[in-house]
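In: sequence first, predicted coordinates after that:
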Amino acid sequence: MTSNFSLGLTGGIGSGKTTVANMFGELGAALIDTDLIAHQLTVAGGLAIPAIRTQFGDAAIAADGSMDRAAIRELVFADHGQKQKLEAILHPLIRKETERAALESIGDYRIFVVPLLVESGNWKNRVNRILVVDCDEETQVLRVMSRNNMERAQVEAIMRNQVSRQQRLAAADDVIVNDGDLEKIRAEVLRLHQTYLALAARHE
């Protein structure tokens, strides 16, 4: 039985959210990753594919039947109206599937991994605490350039569409600084896990 205590985990692109979330998962937290859910909605046969095809045409669908991510990324970055149309399709489905995953989850407590947690505005009311994974912006840029084989300008454009580092930190109840020292991060995760276990016990 999973405790009613829940945590929202967020951070800018390249901050290391997944690394930190997986460490909590190894300790017994139930992870619900909204990015993973969004991805599942847009693979071949995903729940969002029919609506995406209707809204954006066959050009938005790759040969394998999944959403053509490159085409859609180009479309929504160039046109805010198109971005809103995509969000109108995805966001209700993501919310529904996230709630379903939470109900089915098993762990000591729930962690919702939400890249745009602060941007979405309503997560503060849906979780008990917010944990931000933080690093300096130049580190973010270099990590994403290396990981995703992207140009600096592309990474900086994505970061401009996210809230600032200062806004994210202002929303945090807890912060883990990811400077690349995995042992230090693991120790901090373990410390916070003990805190969250104690809080979860009060939410039984």
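Out: Sure thing, it's come through. Residues are numbered from 1 along each chain as shown.
In: from now on I want contacts and neighbour counts done on CA atoms only, so please keep to that.
Out: OK.
In: distance of the residue nearest to residue 118 when sequence neighbours are not counted relative to residue 35?
Out: Distance criterion C-alpha to C-alpha, 6 or more residues apart in numbering; nearest residue to residue 118, sequence neighbours excluded, is residue 168 at 6.4 Å. Distance from residue 168 to residue 35, counting by C-alpha to C-alpha, to the nearest Å: 18 Å.
In: what sits against residue 54?
Out: Taking C-alpha atoms under 8 Å, 6 or more residues apart in numbering, we find residue 54 in contact with no residue.
In: sec struct for it, please.
Out: helix (DSSP: H, G, I helix; E, B strand; the rest coil).
In: for residue 100, see how far away it is.
Out: Counting by C-alpha to C-alpha - residue 54 and residue 100 are separated by 26 Å.
In: biggest helix in the chain by residues?
Out: The residue-count maximum for a helix in the chain (DSSP state H) belongs to helix 80-104.
In: so which elements touch that one?
Out: With contacts defined as 3 or more C-alpha pairs under 8 Å, 6 or more residues apart in numbering; DSSP states H and E, helix 80-104 has these neighbours: strand 30-33, helix 34-41, helix 49-56, helix 69-78.
In: then this one, side by side with the first:
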Amino acid sequence: MSDYILGLTGGVASGKSAVETCFRALGVAVADADAAARDALAAGSDGLAEVVATFGSEVLGPDGLLDRAAMRRRVFADPAARQRLEAIVHPRVRATLADACRGAPGLYAMASIPLLAEGGGRDAYPWLARVLVIDVPEAVQLARLLRRDGIDEALAGAMIAAQATRRQRLAIADDIIVNDGPLEALDGQVAALDRLYRSLAAPVP
């Protein structure tokens, strides 16, 4: 059981996945919000049933599963629709992450939450002991997005603009990894934070 839970967050193309990999290599259990969100709207789930009741059966594909691309286009163009969808998904994601982390082995566990700042921050996740933000300059984010996704600069800029600002993410941070260098540079930073978190999570004698 892990009673000490860390939140991991960062903007698109910040390198969250690489940091997750480093922590997992050190034996840390990481629960992923994106996976929890997919499960919340999986076939046969009450979450999917609520989405259909809210938005209509046109959000389903021919296979009866959520047409995620169509849903994404809809909520991207309609803030009110996005809020309705988030009201269905976010509580389920929070509950899944909390259960997974509390049931994990080890001194501490980590919840990877890309939209932590956008989803209510610490108020929405009061069970997070600390928040680790993966920070990267916006110019580096943009370059990585263009290279990674093969998209044009306008779309990449819109994706960045749709998220919380760098300042908003840093405002909720206890710890920061600036990931603007080579991947190998992450190992030492993660190892140092792992030592810190283990010391903070260790039972008081």
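Out: Happy to help now that I have it. The shown structure was predicted, so the numbers you read here are calculated from the model rather than taken from an experiment.
In: element containing the residue nearest to residue 118 of structure 1, please.
Out: Counting by DSSP states H and E, the element that carries residue 168 of structure 1 is helix 165-170.
In: equivalent analysis for residue 179 of structure 1, please.
Out: Per DSSP H and E, residue 179 of structure 1 falls between elements, in no helix or strand.
In: with adjacent residues omitted, what lies nearest to residue 41 of structure 2?
Out: Nearest non-adjacent residue to residue 41 of structure 2 (C-alpha to C-alpha, 6+ apart): residue 48, at 4.5 Å.
In: contacting residues for that neighbour?
Out: Residues near residue 48 of structure 2 by C-alpha under 8 Å, 6+ apart: 40-42, 66.
In: that one and residue 92 of structure 2, how far apart?
Out: For residue 48 of structure 2, the distance to residue 92 of structure 2 - C-alpha to C-alpha - is 11 Å.
In: just residue 98 of structure 2 next, same as before
Out: Counting by C-alpha to C-alpha, the gap from residue 98 of structure 2 to residue 92 of structure 2 is 10 Å.
In: and these two? which has more neighbours close in?
Out: More crowded of residue 98 of structure 2 and residue 92, by other C-alpha atoms under 10 Å: residue 98, with 20 against 17.
In: quick one: the more buried one from residue 21 of structure 2, how far?
Out: Residue 98 of structure 2 is 20 Å from residue 21 of structure 2, by C-alpha to C-alpha.
In: could you do residue 194 of structure 2 as well?
Out: 13 Å.
In: neighbour-wise, which of the two wins?
Out: Neighbour count, other C-alpha under 10 Å: between residue 194 of structure 2 and residue 21, residue 194 has more, with 18 against 13.
In: what's around the residue nearest to the more buried one when sequence neighbours are not counted, how many residues?
Out: Excluding its sequence neighbours, the residue lying closest to residue 194 of structure 2 (C-alpha to C-alpha, 6+ apart) is residue 23, at 7.6 Å. The tally of other residues near residue 23 of structure 2 (other C-alpha under 10 Å) stands at 20.
In: could you do residue 147 of structure 1 as well?
Out: When counting by other C-alpha under 10 Å, one arrives at 10 neighbours for residue 147 of structure 1.
In: re earlier: of residue 168 and residue 35 of structure 1, give the one with the bigger neighbour count.
Out: Ranked by neighbour count (other C-alpha under 10 Å), residue 168 of structure 1 and residue 35 place residue 168 first, with 23 against 14.
In: identify the residues contacting stretch 175-189 of structure 1?
Out: Counting by C-alpha under 8 Å, 6+ apart, 15-16, 20, 23-24, 131-135, 169 sit against stretch 175-189 of structure 1.
In: give me that answer again for 6 Å
Out: The contact list for stretch 175-189 of structure 1 (C-alpha atoms under 6 Å, 6 or more residues apart in numbering) reads 131-135.
In: that's a strand at residue 7 of structure 2, yeah?
Out: Yes. Judged by three-state DSSP, residue 7 of structure 2 forms part of a strand.
In: let me know the angle separating the helix or strand harbouring residue 158 of structure 1 from helix 69-78.
Out: If you go by DSSP H and E, residue 158 of structure 1 is part of helix 152-160. Inter-element angle recorded for helix 152-160 of structure 1 and helix 69-78: 60 degrees (by axes from the mean of the first three to the mean of the last three C-alpha atoms, to 10 degrees).
In: which elements pack onto helix 152-160 of structure 1?
Out: For helix 152-160 of structure 1, there is no helix or strand it packs on, judged by 3 or more C-alpha pairs under 6 Å, 6 or more residues apart in numbering; DSSP states H and E.
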